[in-house]
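Colleague: Attaching a predicted model along with its sequence, questions to come.
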Amino acid sequence: MKSPVSFAMLALLASIIASTPLAIDMYLPAMPQMALELGTDIAVIQQSLSIYLAFYGVGMLLFGPLADHLGRRPLALFGLSGFALASLALSFCQDAHQLIALRAVQAFCGSAATVVVPGIIRALFKEHTAKGMSYVSMIMMLAPLIAPAIGSAVLWLGHWQHIFLLLALYALLILGCAWRYLPDPTPRLDGKLNLLAGYKVVFAQAQARPFIATSMFSSFAFFCFLTAVPFVYIQFYRVDEQSFSLLFALNVGALMLANFTNSRLVVRLGSPRMLLVGLTGAMIAASSLVTVNLCGLPLWSTVVCIAPLMGCLGLVATNADAIILMKFPQHSGSATAVIGTLRFGSGAVAGPLLALTYTGTPVPFASLMLCGVLAIACCQWWARALAKA
């Protein structure tokens, strides 16, 4: 199927979503330096990631139903503006408390911009939503692919505050493009705004619940990796910042390859089958990751397991999201908010769980990722049981 929209429009939609992975990944290499200069330990800086994820989820809860009633374009412009201002303020941050507070504001505003994109994709691609999601995800993955490298380059040329200044400039650039070109193709819901009405519709659909849970647990597994990766690569395996960027890029490359594969096969095979393909691969890769870390094998063995695991989790998440959105054409904003809130809420839980299970080795993060994959398998068993009922 030929794409119903131009590459430039796909790139704009991907760029809006990319504000979140850029805000998450660009400062990962700077965490040790930030902890030193802000007079705290790295665990506090890592908690700023959990705070970001938590407030991103809270923002989606509010802005999802608003998108269905007020339109997607106004929220995108508001969110990008607030994200830019918060990023600028972060570049002048002086202590850990300011960092955490401003990251919360940055996440809250960023959620307003990104929550509208799946609904726009759903309106443009209709029954081929999974293909559209794969296109946008594949382009968007350039952000986490290059974000740590950009962060490392900024640290080499300047200071960690410049990372947030660069984020502010990025948001302003995308704001200008969105102001000029972003469409609002979905009709607005009539009647009085009721923030809970859309959520009632979403959760009342019993067959959607297993896929909502699938999306949540795939994100939990992903954020376990994302939260732990600075410790695993930099502190445990002692790689330098440049090597960290390359290793991180390898995993993002696996995600991009998975989305490319999905865009080519999903129309023919369907989202449910592609989801099961991803789950099977994730089970194998996650089990192998736990095994190699329990055996204390070297860095290369962990890298070889994580890359396919990331790609398979990407297959699972993309197709689960597409299945959900197809079930709610009139409430895509609320459905996206549910997906995003549970996704980033589960990501916020990853940090405390990793801290609670900390042993000084990569075993806890590998075990938690395996738990997430096993939970996905349970969700798909649940979906099959409902389909047969």
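Modeller: Thanks, I have it. Residues are numbered from 1 along each chain as shown.
Colleague: From here on, just use CA atoms for contacts and neighbour counts.
Modeller: Will do.
Colleague: any idea how far the closest residue to Ser48 other than its chain neighbours is from Ile24?
Modeller: Leaving aside its chain neighbours, Ser48 sits nearest to Ile100 (5.2 Å; criterion: Cα to Cα, 6 or more residues apart in numbering). Distance of Ile100 to Ile24, given as Cα to Cα, to the nearest Å: 13 Å.
Colleague: which element is Leu309 on?
Modeller: helix 299-326 (DSSP states H and E).
Colleague: any idea which helix or strand comes after that helix?
Modeller: Using DSSP H and E, the first helix or strand after helix 299-326 is helix 332-356.
Colleague: helices or strands next to the helix or strand just after that following helix in the packing?
Modeller: The first helix or strand that comes after helix 332-356 along the chain, using DSSP H and E, is helix 363-388. Under the contact definition 3 or more Cα pairs under 8 Å, 6 or more residues apart in numbering; DSSP states H and E, helix 363-388 sits against helix 209-229, helix 271-294.
Colleague: got the buried residues for whatever helix or strand comes next after the first one?
Modeller: Spelled out, that is helix 209-229. Remark: after helix 209-229, the chain's next helix or strand is helix 241-269, criterion DSSP H and E. Neighbour counts over helix 241-269 (16 or more other Cα atoms under 10 Å) mark 241, 244-245, 247-260, 262-263, 266-267 as buried.
Colleague: Stretch 128-138 now?
Modeller: His128, Thr129, Ala130, Lys131, Gly132, Met133, Ser134, Tyr135, Val136, Ser137, Met138.
Colleague: cool, stretch 220-236 as well?
Modeller: 220-234.
Colleague: Looking at these, spot the one nearest Leu167.
Modeller: Closest approach between these and Leu167, by Cα to Cα: Leu226, at 19.2 Å.
Colleague: Can you convert the helices and strands packed on helix 363-388 into a markdown table and add a column each for distance to Leu88?
Modeller: Shown next, in a markdown table, are the helices and strands packed on helix 363-388 (distance: least, Cα to Cα, whole Å):
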| stretch | distance to Leu88 |
| --- | --- |
| helix 209-229 | 24 |
| helix 271-294 | 39 |
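Colleague: if we can go back for a sec, counting neighbours, what do you get for the residue nearest to Ser48?
Modeller: 21 (other Cα atoms under 10 Å).
Colleague: before we go on, here's another structure to hold up against the first:
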Amino acid sequence: MKVEQPILGSTGTLFFLVVVSAFPPLTTDLYLPALPTMVETLNTTQTMVNLTLSVYFVAYALGLLFWGPLSEKFGRKPIMLFGLGIYVIASLLCALSNNIEMLIGARLLQAFGGSAVTVVATAIVKDLYDGREREKIMATIMSLVIIAPMVAPILGAFLLKIGSWHMMFYALAIFGAISTLLTVFYRETLQHRYTGSVLRSWGRIAVVTNNPKFVSLLAIFTIPPMTLMAFLAAGSYIYIDGFGLSEQMFSYAFAFNALVASFGPSIYMKLSRTIAVQKIITVFFIILMFLGVLTYSIGHLSPWIFAFLAAPATLVVIATRVPGINLMLDQQSGDTGSAVAVIQFCSMMAGAIGMTLVSLRPDDLIHNLGIIQFSIGAIVSLLWFMVKKRPFVVDNIPKQQDHI
């Protein structure tokens, strides 16, 4: 580590980074089993309930652009603590909501606070680690963070059984409070703060987006999350309404998806010891295309077939995020907060688009998902083929001997 953490230590720092990185999946996945129930209890429609997801991601994405540059000026720790305070208050407001409009508004505020946590968490990783060590830490964090989607729906289904969907947001408020305590123990890692004004700090986003090397990789590696968010938005309706599974069985199917996906980063790390990273990424993108075809053609036959197609699709997308984010961050020597904000903003916006597209034909969700998976796989495969041999890619990818 480039900045020692006297209280947390190396293990505690990794635990801290895993916890604060788990905000996006935990905040969305915990209440997925309750989505069909919320349609009834709030006396609304599936489209309106889905807005609590899509609005969250849009607000979350905009919040990233707000907080990322500020973390370069004021430091990582103050921004994270402020964001956590907003998140806890918003989670309580979600729990107290008695109509869909109030819930959507509270989710918007929750997203704004949660975005500060996520953008700072990724910036801290670059503050503390370089090169291959950063890649290992990122892979470890991603693998462990996926535990959240495994546990969250199961916990959500349990809370739904003993209480109501309101309890899920009380649980998120408690999670935010625990994260706040860990943040208090964290030592600031930003060594050189931006000295310009607040307005100029937001202007650093333009500096980052004017880097053609960064933008070309951004166009490739921030599109695949569209398939993940499409599955996230459609999954509960496919399993519960489409296949007739209970909320508890849905949580198990969703946990299986996350369990398989959790192996993605470690599979990438092992393969990269002997196989060129460019080839690994190429194969994973092609696999996504192939799985899209299978999802469209046979995914509707049974929940088990659908599960065994959705899980590897999630795995390959998660696996490519390790080299993808690392490559993008290596294109920027400074402005880490702004670079992370742009990366995550584009990923979240792509995710929000995926959620919208998969819901355009609510009676044909599986076919919609298959089309999205195939289309995204084809697009990123073509774009990756165009840049994978460029110097700014080749020079920033460790050779096989560096991975051993």
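Modeller: Looks like it arrived, so ask away. Everything numeric in this text was worked out from a predicted model, so none of it was measured.
Colleague: Got a TM-score for the pair?
Modeller: Superposed pair, TM-score by TM-score structural alignment, normalised by the length of the first structure: 0.93. Supporting alignment: 385 aligned residues with a Cα RMSD of 2.2 Å.
Colleague: The residue nearest to Ser48 of the first structure pairs with which position in the second structure?
Modeller: In the second structure, the residue matched to Ile100 of the first structure (TM-score structural alignment) is Ile104.
Colleague: Could you do Pro329 of the first structure as well?
Modeller: By TM-score structural alignment, Pro329 of the first structure lines up with Ser333.
Colleague: Of the helices and strands packed on helix 363-388 of the first structure, which stretch is the most buried?
Modeller: Among those, helix 209-229 has the highest mean neighbour count (mean count of other Cα atoms under 10 Å), at a mean of 24.
Colleague: mean deviation of that helix from the second structure?
Modeller: Mean deviation of helix 209-229 of the first structure relative to the second structure after superposition (mean Cα distance after the TM-score superposition for the first structure): 1.2 Å.
Colleague: Can you tell me the element the equivalent of Ala23 of the first structure over in the second structure falls in?
Modeller: Alignment note (TM-score structural alignment): Ala23 of the first structure maps to Thr27 of the second structure. Assigned by DSSP H and E, Thr27 of the second structure belongs to helix 23-29.
Colleague: Give the burial count for the nearest residue to Cys109 of the first structure once chain neighbours are set aside, as a bare number.
Modeller: Excluding the flanking residues, the one nearest Cys109 of the first structure by Cα to Cα, 6+ apart is Gly79, at 4.6 Å. For Gly79 of the first structure, the count of nearby residues is 25 (other Cα under 10 Å).
Colleague: Compute the distance between the counterpart of Gly79 of the first structure in the second structure and Val293 of the second structure, please.
Modeller: Counting by TM-score structural alignment, Gly79 of the first structure corresponds to Gly83 in the second structure. To Val293 of the second structure, Gly83 of the second structure is 41 Å away according to Cα to Cα.
Colleague: re the thing from before, ok, the match of Ala23 of the first structure - contacts?
Modeller: Each residue near Thr27 of the second structure by Cα atoms under 8 Å, 6 or more residues apart in numbering is listed here: Leu172.
Colleague: Check the one 3 residues further on too.
Modeller: The contact partners of Leu30 of the second structure, by Cα under 8 Å, 6+ apart, come to Pro149, Ala152, Pro153, Ile154, Leu155, Gly156, Met168.
Colleague: which residues does the second one contact?
Modeller: Pointing back at Ala152 of the second structure there. Contacts of Ala152 of the second structure (Cα under 8 Å, 6+ apart): Leu26, Asp29, Leu30, Tyr31.
Colleague: What's the ChimeraX syntax to select whichever of those residues are buried?
Modeller: Listed next is the ChimeraX selection for buried residues among the contacts of Ala152 of the second structure, using 16+ other Cα under 10 Å:
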select :26,29,30,31
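Colleague: Just the closest of the contacts of Ala152 of the second structure to Tyr60 of the second structure, please.
Modeller: Among the contacts of Ala152 of the second structure, and counting by Cα to Cα, the member closest to Tyr60 of the second structure is Leu26, at 13.8 Å.
Colleague: Does the closest one touch Pro149 like I think?
Modeller: Yes. Leu26 of the second structure lies in contact with Pro149 (Cα atoms under 8 Å); the separation is 6.4 Å.
Colleague: rewinding a little: closest to Val5 of the first structure out of the buried residues of stretch 220-236 of the first structure?
Modeller: Phe222 (29.8 Å).
Colleague: what residue of the second structure matches up with the closest one?
Modeller: Aligned partner of Phe222 of the first structure by TM-score structural alignment: Leu228.
Colleague: and if you look at Ala320 of the first structure?
Modeller: By TM-score structural alignment, Ala320 of the first structure lines up with Gly324.
Colleague: How about Asn251 of the first structure?
Modeller: By TM-score structural alignment, Asn251 of the first structure lines up with Asn257.
Colleague: What's Val184 of the second structure aligned with over in the first structure?
Modeller: In the first structure, Val184 of the second structure lands on Trp179 (TM-score structural alignment).
Colleague: Surely its match touches Leu77?
Modeller: Yes. Counting by Cα under 8 Å, Trp179 of the first structure touches Leu77, with 6.8 Å between them.
Colleague: Comparing the two, which residue is more hemmed in?
Modeller: Per other Cα under 10 Å, whichever of Trp179 of the first structure and Leu77 has more neighbours is Leu77, with 20 against 13.
Colleague: and the closest residue in space to Ser91 of the first structure that isn't next to it in sequence, how many neighbours does it have?
Modeller: In this structure, Ser91 of the first structure finds its nearest non-sequential neighbour in Gln161, 4.4 Å apart by Cα to Cα, 6+ apart. Using other Cα under 10 Å, Gln161 of the first structure has 21 other residues around it.
Colleague: Aligned to Gln161 of the first structure, what sits in the second structure?
Modeller: Using TM-score structural alignment, Gln161 of the first structure pairs with His166 in the second structure.
Colleague: For its match, give me its contacts.
Modeller: Cys94, Ala95, Leu96, Ser97.
Colleague: separation between the last one and Phe256 of the second structure?
Modeller: In this view, Ser97 of the second structure and Phe256 of the second structure are 31 Å apart by Cα to Cα.
Colleague: For stretch 174-187 of the first structure, buried residues please.
Modeller: Ile174, Leu175, Cys177, Ala178, Leu182, Asp184, Thr186.
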